[in-house]
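**Q** requesting a structural model of the entry that follows:
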Amino acid sequence: MEKVLLVVNPSSGGEKAKDFEEMAKEKLGQGFEEIVVKHTEKGGDARDFAKQAAKDGFDAVFVMGGDGTVNEGISGLAEEEYRPKFGFFPLGTVNDLARALKMPLDPEEAIQSLDLTKTKALDIGKVNNKDYFMNVIAIGTIPQAVNETSVEEKTKLGKLAYAISALKNLADNHSYAFTVQLDGQEKVIESSNLLIGLTNSIAGFEELLPEAKVNDGLLHFIYLKDSNFLESVQTLPSLLSGVDQSNEHVGYYQVKDIRISLEDQGEELHLNVDGDEGDKLPVDITVLPSHLEVFA
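**A** Take a look at the predicted model:
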């Protein structure tokens, strides 16, 4: 008997979350004989529910929520020897993975258009041999802006909230000296921001990494070539118009393994992993090619 777990973040999607849940159950009933529904109450619940579903031999795991909930679902499956097929219904502010997979961003449309006969291989990233990401790792001014963006701002302005916060932080520019190993080749880089992307969509900007595919087996590493406010401003057009090669303002590499540390051991800098604060430097980052099968 085909069995699916549906993990719902009831705080996503506003007052219509319950309606979307009922729609999703009806849709999943077209392909699965048994549907188990669990609601999250705190951070980590979606990860734990997905992990247990893998251990219990479920055929598929779906999550309903924002990027954080989707990340947790993926993280819960990532370490398991048997990994059920994965799916999700986007109810978040940005929904980067949905954008990368060309899914409708309207929840009702995403549910109704779901084809349970079609799946696609999905790369995921691994950080320090313990954490996972599906879209992006950011280090520097941009993640600081994301961390300082309030829930109210994100709800009101959507992805524009990130851009506004980033511009505010650029005025107080601070660049860092990074030691970066790209597939074992070491470079010293001075930059205010580093980004490691897995998909073309970063913070809702769907063409920021036009070469990135969800299953190309690569980490797409970019850094701004800036050491002051003027240089930071000059990098923005190159960044926002899409990066597919290095130029005078932006560096770009496609690799499989990255190690990043700070030259100044007295400084401390944390990652932002799919929108949430992560480990502090130094870090090791790698890609797990085609690690999950996702309903696309």
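**Q** CA atoms for contacts and neighbours, from now on please.
**A** OK.
**Q** which elements pack onto the strand ranked longest in the chain?
**A** When the chain is parsed with DSSP state E, its longest strand is strand 283-295. Packing partners of strand 283-295 (3 or more Cα pairs under 8 Å, 6 or more residues apart in numbering; DSSP states H and E): strand 85-90, strand 119-127, strand 257-262.
**Q** most tightly packed of those?
**A** With neighbours defined as mean count of other Cα atoms under 10 Å, these peak in mean count at strand 85-90, which reaches a mean of 26.
**Q** this one next, for a side-by-side:
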Amino acid sequence: MYHFIINPHSKTGKAKDLWQGLRKRLENEGIDYKEYFTTGRGHATQISKEICAIDNEKKTIVIVGGDGTANEVINGIDNYENVLLGYIPMGSSNDLARGLLLPKNPAEALDRVLNPKKIRAVDHGQVTFQDGFSRRFSVSSGIGYDAAICQVALTSKIKSFLNKIGVGKLTYLLIGIKEIFASIPCDATVIADGITYPIKNLIFMASLIQKCEGGGLLMAPDASDNDRKLSICLVSNISKLKILFVMPTIFFGKHTKIKGVQMITCSSVSIHTHSPLYVHTDGETHGRHTDITLSCTSDQVSIIT
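**A** Prediction:
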């Protein structure tokens, strides 16, 4: 039995029509499946929880949507040993699919789900806020400038327009340029695996499981998604003009050698900022905070690749 969780609003609403074609194949081949359509933010998490609660048998859950839908599904799983994930990427960023080397074509992605040749155990991270609330992530979590970009992108008309013309990945670049001049750096203290780093004028701190975020930005070129480690990218104490020159280098992973950019590999990291900054997990924002702790969890999720 395959459980398909579909976000019909992915690909600017095209996902629902694309799913009809995939469903036809399932019907023609007599494949046993159930379909679940999400209706809003958080619904995929609820659906995932309900599927996991059916019985103690191993489930195959297939995500049809983008990084945000994948994030919600992962947050609804209570026992990773009992779940095998498939993924048919239909988002604007698709950084998880990029990291897993999954096909962009939905029909090819479905074929891989139905005829798996490889199953990978993949890390995921967790961010915990000061009030005890926690959230898992499969691509990245960030605080500061990159999270502010995500916040603006959630309600941006630019994102909808660029998605419609097939260049949605430019959303984060264009909003990023605008947010450079809107962002206000602040001092921070970072503690990674017990080592303290005093930070002057923090721009952002990104914690990654995958190499890319933001639609292909090679933020952590040395990241591995199965080493039980976070790859941290800290950007601080550089001028806004210099950020404009740093941004294009991130596409090629060359930013790591620029002064003001610091890369750290660790199991866990905490940060205290002198001013509240936006926080995101896999592109979904969670308001402004001054204190968060991030870690790579000990359990891994099995994904068909």
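**Q** quick one: TM-score?
**A** Here the superposed chains carry a TM-score of 0.87, computed using TM-score structural alignment, normalised by the length of the first structure; 290 aligned residues with a Cα RMSD of 2.5 Å.
**Q** quick one on the thing from earlier: by how much does the longest strand of the first structure deviate from the second structure on average?
**A** Superposing on the second structure places strand 283-295 of the first structure at an average distance of 1.4 Å from its equivalents, by mean Cα distance after the TM-score superposition for the first structure.
**Q** what is the burial count for the counterpart of residue 221 of the second structure in the first structure?
**A** The equivalent of residue 221 of the second structure in the first structure is residue 210 (alignment by TM-score structural alignment). Burial of residue 210 of the first structure is recorded as 14 neighbouring residues (other Cα atoms under 10 Å).
**Q** likewise for residue 102 of the first structure?
**A** Counted with other Cα under 10 Å, the neighbours of residue 102 of the first structure add up to 11.
**Q** what residues does it make contact with?
**A** Residues counted as contacts of residue 102 of the first structure (Cα atoms under 8 Å, 6 or more residues apart in numbering) are residue 296.
**Q** quick one: what's aligned to it in the second structure?
**A** Aligned by TM-score structural alignment, residue 102 of the first structure pairs with residue 101 of the second structure.
**Q** same question, residue 188 of the first structure
**A** Counting by TM-score structural alignment, residue 188 of the first structure lines up with residue 198 in the second structure.
**Q** next: residue 199 of the first structure.
**A** Residue 199 of the first structure maps onto residue 210 in the second structure, by TM-score structural alignment.
**Q** what's the neighbour count on that match?
**A** By other Cα under 10 Å, the residues close to residue 210 of the second structure number 29.
**Q** follow-up on the earlier one: list the contacts of the residue nearest to the match of residue 188 of the first structure when sequence neighbours are not counted.
**A** Closest residue to residue 198 of the second structure apart from its sequence neighbours, by Cα to Cα, 6 or more residues apart in numbering: residue 189 at 4.8 Å. When contacts are counted by Cα under 8 Å, 6+ apart, residue 189 of the second structure is found next to 196-199, 271-273.
**Q** quick one: residue 189 of the second structure is in a strand?
**A** Yes. Using DSSP: H, G, I helix; E, B strand; the rest coil, the assignment for residue 189 of the second structure is a strand.
**Q** how about it, what's its match in the first structure?
**A** Mapped onto the first structure by TM-score structural alignment, residue 189 of the second structure lines up with residue 179.
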